[in-house]
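# Sharing a model prediction with you, sequence too.
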Amino acid sequence: MEQYSYEPLDLGRPAIRLLCLHRGGNESEITCNLFQAELHQRHDTVSYEALSYTWGSADLTESIVIDCFFMNVTLNLYGILQQLRYQDEDRILWIDAVCIDQENKKERGHQVEQMSEIYKEAHRVVFWLGPGTFETDVLMESLQLLQSEIEKHNYRSWLPEDDDWKKLYNGVVYESF
């Protein structure tokens, strides 16, 4: 299998590439396709999620398949793609390391200039902080419980220093554990 080669972006427009991460299980190879889209096209915008993460060591790589060609990605990104991949549907993502031709300095500069818009127009921004631990799982579960409890109250009128926040937090934390 040959290495993936980028098709040029129209740098005179707010063009970007998006990655379609194909559905699959944890054991199957990661397959994707890249396609071009344009920012600021409200009527014709493709919904996507932007990924924010730490690249990790460039020396440790794995291969993914893009449009029937291989691309080396960092071991960190490979693990993230395994975790983010849905089993039953494809997922559209913007990932800087893959969606930008990192070897093309002109394109890289063009894309960096657009990054705030790329993140702003994303349907959701996914922050990858690393694999979960017991502690992070407990934290995330607590935050979810706190969120669902907050929605039962008229919290929009609360000031940050109001004791209602502390009472709500303590109630959630002590009831759950």
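In hand now; what should we look at? These figures come from a predicted structure and were not determined experimentally.
# C-alpha only now, for contacts and for neighbours.
Fine.
# if I look at Pro14, how far off is Ile66?
To Ile66, Pro14 is 23 Å away according to CA to CA, to the nearest Å.
# centroid residue for the chain?
Centre of the chain computed as the mean C-alpha position; nearest residue by CA atoms, centre = their mean is Leu51, 2.4 Å away.
# structure B:
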Amino acid sequence: SYRYQKLDDPERQMRVVKVHSFKGYPIRCSMKAMTRKKAKNDGYRALSYHWGAPNPKSTIRIDGREFLVQKNLHEFLEHASRMKAKGTKGWTTGIFWIDAVCIDQENNEEIAVQLKHIRSMYRHAGETIIWLGPGDSGTADAMKYIKK
């Protein structure tokens, strides 16, 4: 299973996850740590979503290692991976800040430090994606209405 590398300077650093093009399951990603300033300059997208029930979980791979995520996040990662594979405008870099993945959820010290900076992580993102789920037959009509 995936093991987080400790951040050298948690006050100045954050992790970002890169979603790779879809080539089947499990969804493949890679993770890297960088300063918040570099992440802002390089560009990343922040994800806001409902974590949902803690179970069941789905497996993705980060740097070749298994990592469990909740269903709603898995659906987003699959969507992002497929959009990247298609070369869809805005999805080609595939670099995201996702709290459940980029913050070591088993390290209370890291959580405390990273939560102090959560506002700036969203503020400095190139954009924030609000993921409500994969959509259904009424989604296209709803999006047309919203754009009006």
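Arrived safely, thanks for sending. The structure displayed is predicted, hence computed values, not measured ones.
# if you count what's nearby, which of Pro14 and Ile66 of structure 1 comes out ahead?
Higher neighbour count among Pro14 of structure 1 and Ile66: Ile66, with 21 against 18, using other CA atoms under 10 Å.
# Structure 2: which residue goes with that one?
If you follow Ile66 of structure 1 across to structure 2 using TM-score structural alignment, you land on Ile62.
# Now do the strands in structure 1.
15-21, 31-38, 49-52, 61-66, 69-74, 91-94, 124-127 (DSSP state E).
# Any chance of CSV for the ones you listed, columns distance to Gln144 of structure 1?
Below are the strands of structure 1 laid out as CSV (distance: least, CA to CA, whole Å):
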stretch, distance to Gln144 of structure 1
strand 15-21, 27
strand 31-38, 31
strand 49-52, 21
strand 61-66, 33
strand 69-74, 31
strand 91-94, 23
strand 124-127, 16
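# hmm, who's touching the lengthiest helix in structure 2?
If you go by DSSP state H, structure 2 has its longest helix at helix 71-86. The contact list for helix 71-86 of structure 2 (CA atoms under 8 Å, 6 or more residues apart in numbering) reads 19-22, 27, 49-52, 55-58, 60, 91-94, 131, 133-134.
# buried subset of the residues you listed?
For the contacts of helix 71-86 of structure 2, a burial check counting by 16 or more other CA atoms under 10 Å picks out Val19, His20, Ser21, Phe22, Ile27, Tyr49, Ser58, Ile60, Trp91, Thr92, Thr93, Gly94.
# Relative to Val113 of structure 2, which of those residues is nearest.
Nearest to Val113 of structure 2 among those is Tyr49, at 21.1 Å by CA to CA.
# contacting residues around the closest one?
With contact taken as CA under 8 Å, 6+ apart, Tyr49 of structure 2 is in contact with Asn72, Leu73, Ile130, Trp131, Leu132.
# just those residues now: which is nearest Lys37 of structure 2?
Lys37 of structure 2 lies nearest to Ile130 out of the contacts of Tyr49 of structure 2, by CA to CA, at 23.1 Å.
# how about the closest one, what's its match in structure 1?
Using TM-score structural alignment, the equivalent of Ile130 of structure 2 in structure 1 is Phe127.
# isn't its match right up against Ser52?
Yes: Phe127 of structure 1 lies in contact with Ser52 (CA atoms under 8 Å); the separation is 4.9 Å.
# Comparing the two, which residue is more hemmed in?
Shown here are Phe127 of structure 1 and Ser52; by other CA under 10 Å, Ser52 has more neighbours (15 against 11).
# which residue lines up with that one in structure 2?
So, by TM-score structural alignment, Ser52 of structure 1 is matched to Ser48.
# count of residues packed around Val65 of structure 1?
Count around Val65 of structure 1 with other CA under 10 Å applied: 19.
# And for the one 4 residues further on?
As a burial measure, the neighbour count of Phe69 of structure 1 was computed by other CA under 10 Å and equals 16.
# hang on, it packs against Tyr4?
Yes: using CA under 8 Å, Phe69 of structure 1 is in contact with Tyr4, at 4.9 Å.
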